[in-house]
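Asks: could you look at this predicted model? Sequence included:
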Amino acid sequence: MSTVKPKHIGRNISRIRELRDMKQEALAIAIGTNQQSISIIEGSESVDEEKLKKIAEALGVSAETIKNFSEDAVFNIIGNTIEIENNTGSSVISYGCTFNPLDKLIESIEKNEKLYERLIQIEREKAAYLEKLLDKK
């Protein structure tokens, strides 16, 4: 028997709203309600589909995104995103590598060297075999 905890839609709405740097009042105005209603919605485990669609539109996401929201996925994306300041003082978001490109280059060079050495060894064996065949004649 598994005890799967249902998604808390209200908590997901709250987290997405916070990540969007939006206050409850702003979300309330966007969907035509008041801040207290948003507070109640964010405390609810479930939200009716019509309200969820309005909220999703106001937050700039789909209703499915709210239903399937995962903080682990968000932190994974944030962890793999680097914000770099350019010369003008504005920020540029760069999706940085999770590996060192130079290490990968060195790895590929080493693999190529091993393959080349193997090819040379095979050519030597082939030459020795042909010499052996010529000596028999």
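Replies: Sure thing, it's come through. Numbering: from 1, shown residues only.
Asks: hey, let's count contacts and neighbours off CA atoms from now on
Replies: Fine.
Asks: where's residue 44 relative to residue 27, distance?
Replies: As for residue 44, its distance to residue 27 is 16 Å (criterion: CA to CA, to the nearest Å).
Asks: please read the previous query as pertaining to residue 93.
Replies: 26 Å.
Asks: between these two, which is the more surrounded one?
Replies: residue 27 (19 against 10; other CA atoms under 10 Å).
Asks: try it against this one:
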Amino acid sequence: MSTLTKQNHIGRKISRIRELRDMKQEALAQALGTNQQAVSIIENSETIDEEKLVEVAKALGVTVEAIKNFSDEAAINYFNSFTDTKNSQVNFGNHCTFNPLDKLVEAFEENKKLYERLLESEKEKKSYLEKLLKDK
């Protein structure tokens, strides 16, 4: 089998797109109004008539061109572009830009300050109420 034939195997491309969409053959069959065996035959076919290809593309939620031009390398490059943070300002949580323990200590200190302010406020309220009772 030549490399050219392998790369233009429409059935394999449909199979890979279906797998990337996390779809089972049964689900694709249901969307096409057929059975799982028919989908298996489609995925094992090197070529598919244009009309059937349009139906499959619609069921998969992609264009006919996407199926025809699909390659594993392009898909890998596409998904890797989301995790390549060298040239991107977006951080997807893979690398912390702060020390989580420092943030925990900051939160603890802030809680401590708030508690001290609350305690001071309660002391002021108590002394004010005592003063009112003495004045009566």
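Replies: Noted; the coordinates are in hand. Note that the coordinates shown come from a computational prediction; the quantities given were computed from them, not determined experimentally.
Asks: tm score of chain vs chain?
Replies: The TM-score (TM-score structural alignment, normalised by the length of the second structure) is 0.58; 86 aligned residues with a CA RMSD of 1.7 Å.
Asks: ranges for the helices of the second structure?
Replies: Along the second structure, counting by DSSP state H, helices occupy 3-7, 10-20, 25-32, 36-44, 50-60, 64-68, 72-83, 100-135.
Asks: give me whichever of those helices is most buried.
Replies: Highest mean neighbour count of those: helix 10-20, a mean of 20 (counted as mean count of other CA atoms under 10 Å).
Asks: what's that helix packed up against?
Replies: Helices and strands touching helix 10-20 of the second structure, by 3 or more CA pairs under 8 Å, 6 or more residues apart in numbering; DSSP states H and E, are helix 36-44, helix 50-60, helix 64-68.
Asks: list the residues that contact the closest residue to residue 21 of the second structure other than its chain neighbours.
Replies: The shortest distance from residue 21 of the second structure to any non-neighbouring residue, by CA to CA, 6 or more residues apart in numbering, is to residue 60 (7.7 Å). Counting by CA atoms under 8 Å, 6 or more residues apart in numbering, residue 60 of the second structure touches 17, 18, 21, 28.
Asks: re earlier: dump the helices of the second structure into JSON lines; add distance to residue 89 of the second structure as well.
Replies: Shown next, in JSON lines, are these (distance: least, CA to CA, whole Å):
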{"stretch": "helix 3-7", "distance to residue 89 of the second structure": "35"}
{"stretch": "helix 10-20", "distance to residue 89 of the second structure": "27"}
{"stretch": "helix 25-32", "distance to residue 89 of the second structure": "38"}
{"stretch": "helix 36-44", "distance to residue 89 of the second structure": "40"}
{"stretch": "helix 50-60", "distance to residue 89 of the second structure": "33"}
{"stretch": "helix 64-68", "distance to residue 89 of the second structure": "29"}
{"stretch": "helix 72-83", "distance to residue 89 of the second structure": "11"}
{"stretch": "helix 100-135", "distance to residue 89 of the second structure": "20"}
